[in-house]
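Chemist: curious how this folds, go ahead:
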Amino acid sequence: MNWGFVPVEDERHILRLYALYCHYFNHGEAENWAALFAEDGAFTRLNTGAKQHGNFGNPAGTVSGRGNLVAMAEGRRDMFKGLVRHQQTDMVIEPGRDRDHAIGKSFILVTDWREGPGRLAAVGDCATEFVRTEAGWRFLSITLATLPRMAPTPAHDEPAAATR
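Modeler: Got it, this is the predicted structure:
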């Protein structure tokens, strides 16, 4: 475990990215959400959410590049109807390989209000890489693993973690 710290001002900007991620995604602002990523940014879901446990059943896989991230967010906007909420919690931000990179980890909690009273839809772990760009700090990659995790089988093999 790296116990180092990024400069306070960098941490403030990165924490804002986490918050804007939730606000933009929850309110269907696909373009703004995708703009939080570097041009070559990626979102990886390591496992399929188990529908029988109340998850959405979103597929495992990686979506790369801003245009594809916009399309993914638009699809979720249409599916969620503005009634699903994401919360990032317990963010830990550490130095990356140089002053223009940082790594983060957090928990994600998703609640679904589409059928009246809210229900817990997903809980997971996020591993995040950040990069400083000319526009400021951006997500380079987000890797999400939700609970419960089904044991890999030939029909449900989990892809390897994304690496950069």
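Chemist: alpha carbons only for contacts and neighbour counts from here, please
Modeler: Noted.
Chemist: what sits closest to Ile93 if chain neighbours are left out?
Modeler: Take Ile93 and drop its neighbours on the chain: the residue closest to it by CA to CA, 6 or more residues apart in numbering is Gly104, 4.4 Å away.
Chemist: sequence B follows; please return its structure for comparison with A:
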Amino acid sequence: MRFPRLPLDDELEIRNLFARYGHLADAGDPGFIDLFTEDATWTRENSPPASMGGSGLPPETIGRAQLGELMTEVMRKKFRQRMHHQFTDFYVEPGASADDALGHARALITDWRDGPGKFSMFGKYTVRFARTSDGWRIRSASVYVLPDGQ
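Modeler: Below you'll find the model as predicted:
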């Protein structure tokens, strides 16, 4: 069975872009926002509240400026750069046009704030990429926490 695929250069650029997502987010690096389009969205589909082990993040963040504020408040201040994403099973497929692509990944998030790392969350990421004048960028990212409790 053959699956639809992107030109190799596009796929490599997208894979590199997405790999940086985890590294920059975990570091609370301000360069995180450069991975996104100006109007990007970041959605937590079913994230439980902090009282039930969730991140306590809002359901949706819209725009690069808000993503930057979220990185400062959450990754630097709340999580103190001690939460880490490990992405796996990433694949990308063509979207509706040559400037659109859709990626899928699984993510294990570990929490190192209280010493040795412990499992914090497992989620399914869906990421829409857009080709811009600066190369591929993330147009939207959503995470669905597994299991969903239903």
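Chemist: TM-score of the superposed pair?
Modeler: The TM-score (TM-score structural alignment, normalised by the length of the second structure) is 0.91; 148 aligned residues with a CA RMSD of 1.7 Å.
Chemist: the residue nearest to Ile93 of the first structure and Trp113 of the first structure, how far apart?
Modeler: Per CA to CA, to the nearest Å, Gly104 of the first structure is found 28 Å from Trp113 of the first structure.
Chemist: which of those two has more neighbours?
Modeler: Gly104 (20 against 16; other CA atoms under 10 Å).
Chemist: surely the more buried one is in contact with Gly96?
Modeler: No. If you go by CA atoms under 8 Å, Gly104 of the first structure and Gly96 don't touch, sitting 9.1 Å apart.
Chemist: overlap of the contact sets of those two?
Modeler: Counting by CA atoms under 8 Å, 6 or more residues apart in numbering, Gly104 of the first structure and Gly96 have no shared contacts at all.
Chemist: apart from its neighbours in sequence, what residue is nearest Glu74 of the first structure?
Modeler: Leaving aside its chain neighbours, Glu74 of the first structure sits nearest to Ala30 (5.6 Å; criterion: CA to CA, 6+ apart).
Chemist: what sits against that neighbour?
Modeler: 24, 69-71, 73-74, 77.
Chemist: please apply the same query to Pro147 of the second structure.
Modeler: Here Pro147 of the second structure is in contact with Phe122 (CA under 8 Å, 6+ apart).
Chemist: how near is it to Ser47 of the second structure?
Modeler: Going from Pro147 of the second structure to Ser47 of the second structure by CA to CA gives 11 Å.
Chemist: repeat that for Ile109 of the second structure.
Modeler: The gap separating Ile109 of the second structure from Ser47 of the second structure is 13 Å, by CA to CA.
Chemist: any idea which helix or strand comes after the lengthiest helix in the first structure?
Modeler: In the first structure, taking DSSP state H as the definition, the longest helix is helix 8-26. Reading on from helix 8-26 of the first structure to the C-terminus, the next helix or strand found by DSSP states H and E is helix 30-34.
Chemist: brilliant, that's me finished.
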